[in-house]
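[1] pasting the sequence and the predicted model now:
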Amino acid sequence: MQKRFSQMLMALLIVVFAACSVPENEDEIVEPGELIEEGETEPMRDEPIEEPHVEEE
C-alpha cells in the first residue's frame, strides 16, 4: 500500500514539474541572438565571457 502511494506521489510531482517548466506562450522563448527587452535578464552563454587582459608594470 505504501509503495503504491509513493509511486503515485512521484508521478504527481513529475506532472507538476513538467507543467511548470513549459512556457505559457512562445513569446517567452528567447532564441540565441535575439534582442532582449529592457529589464529582462540576459540568457546564459555557452562560452565564458573573456575578461580584458590587464598588463601589470
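    Yep, it's here.
[2] switch to C-alpha atoms for all contacts and neighbour counts from now on
    Noted.
[3] which SSE is Val16 in?
    Using DSSP states H and E, the element containing Val16 is helix 2-21.
[4] tell me what that helix is packed against?
    Contact partners of helix 2-21 among helices and strands, from 3 or more Cα pairs under 8 Å, 6 or more residues apart in numbering; DSSP states H and E: none.
[5] identify each buried residue in it, please.
    Counting neighbours by 16 or more other Cα atoms under 10 Å, one finds that helix 2-21 has no buried residues.
[6] here's the one I want to compare it with:
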Amino acid sequence: MVTLAWVSNDSARRASLKIRRSGLMKKMSELTTLCGNRACLIIYSPDESEPIVWLSR
C-alpha cells in the first residue's frame, strides 16, 4: 500500500513529479504496445505553463 503525503520541500516535490511523470509515460507506452491500442496522456504541473502531452503512435 502506498501512503500519500504532501512533500513540503519544493525541490524534492519537483524531483518526485519528474520521476513519477517519466514512470507514468513508460507504463502508458508499455500498455499501448501490449494491448495494441492508442492512448493520450495529459499531465498538468503547477511549475509549467503548458501541460505535457504524450500521444501513442
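    Arrived safely. Since this is a predicted model, take the numbers as computed values, not measurements.
[7] report the TM-score for the pair.
    TM-score for the superposed pair, counting by TM-score structural alignment, normalised by the length of structure 1: 0.40. Supporting figures: 31 aligned residues with a Cα RMSD of 3.1 Å.
[8] coming back round to it: what comes into contact with the helix holding Val16 of structure 1?
    Residues from elsewhere that reach helix 2-21 of structure 1 (Cα atoms under 8 Å, 6 or more residues apart in numbering): none.
[9] tell me how far Ala12 of structure 2 lies from Leu24 of structure 2.
    Distance, Ala12 of structure 2 to Leu24 of structure 2, using Cα to Cα, to the nearest Å: 18 Å.
[10] typo on my end, it should be Thr33 of structure 2
    Thr33 of structure 2 is 14 Å from Leu24 of structure 2, by Cα to Cα.
[11] Leu55 of structure 2 now?
    13 Å.
[12] between Ala12 and Leu24 of structure 2, which one's more packed in?
    Taking other Cα atoms under 10 Å, Ala12 of structure 2 and Leu24 do not tie; Leu24 has more neighbours (14 against 11).
[13] for the one helix or strand the more buried one maps to, buried residues please.
    Secondary structure from DSSP H and E places Leu24 of structure 2 in helix 10-35. Within helix 10-35 of structure 2, the residues that count as buried by 16+ other Cα under 10 Å are Met25, Met28, Ser29.
[14] surely the first one meets Ile52?
    So the one you mean is Met25 of structure 2. No: in this structure, Met25 of structure 2 is not within contact of Ile52 by Cα atoms under 8 Å, at 10.4 Å.
[15] alright, I will stop here.
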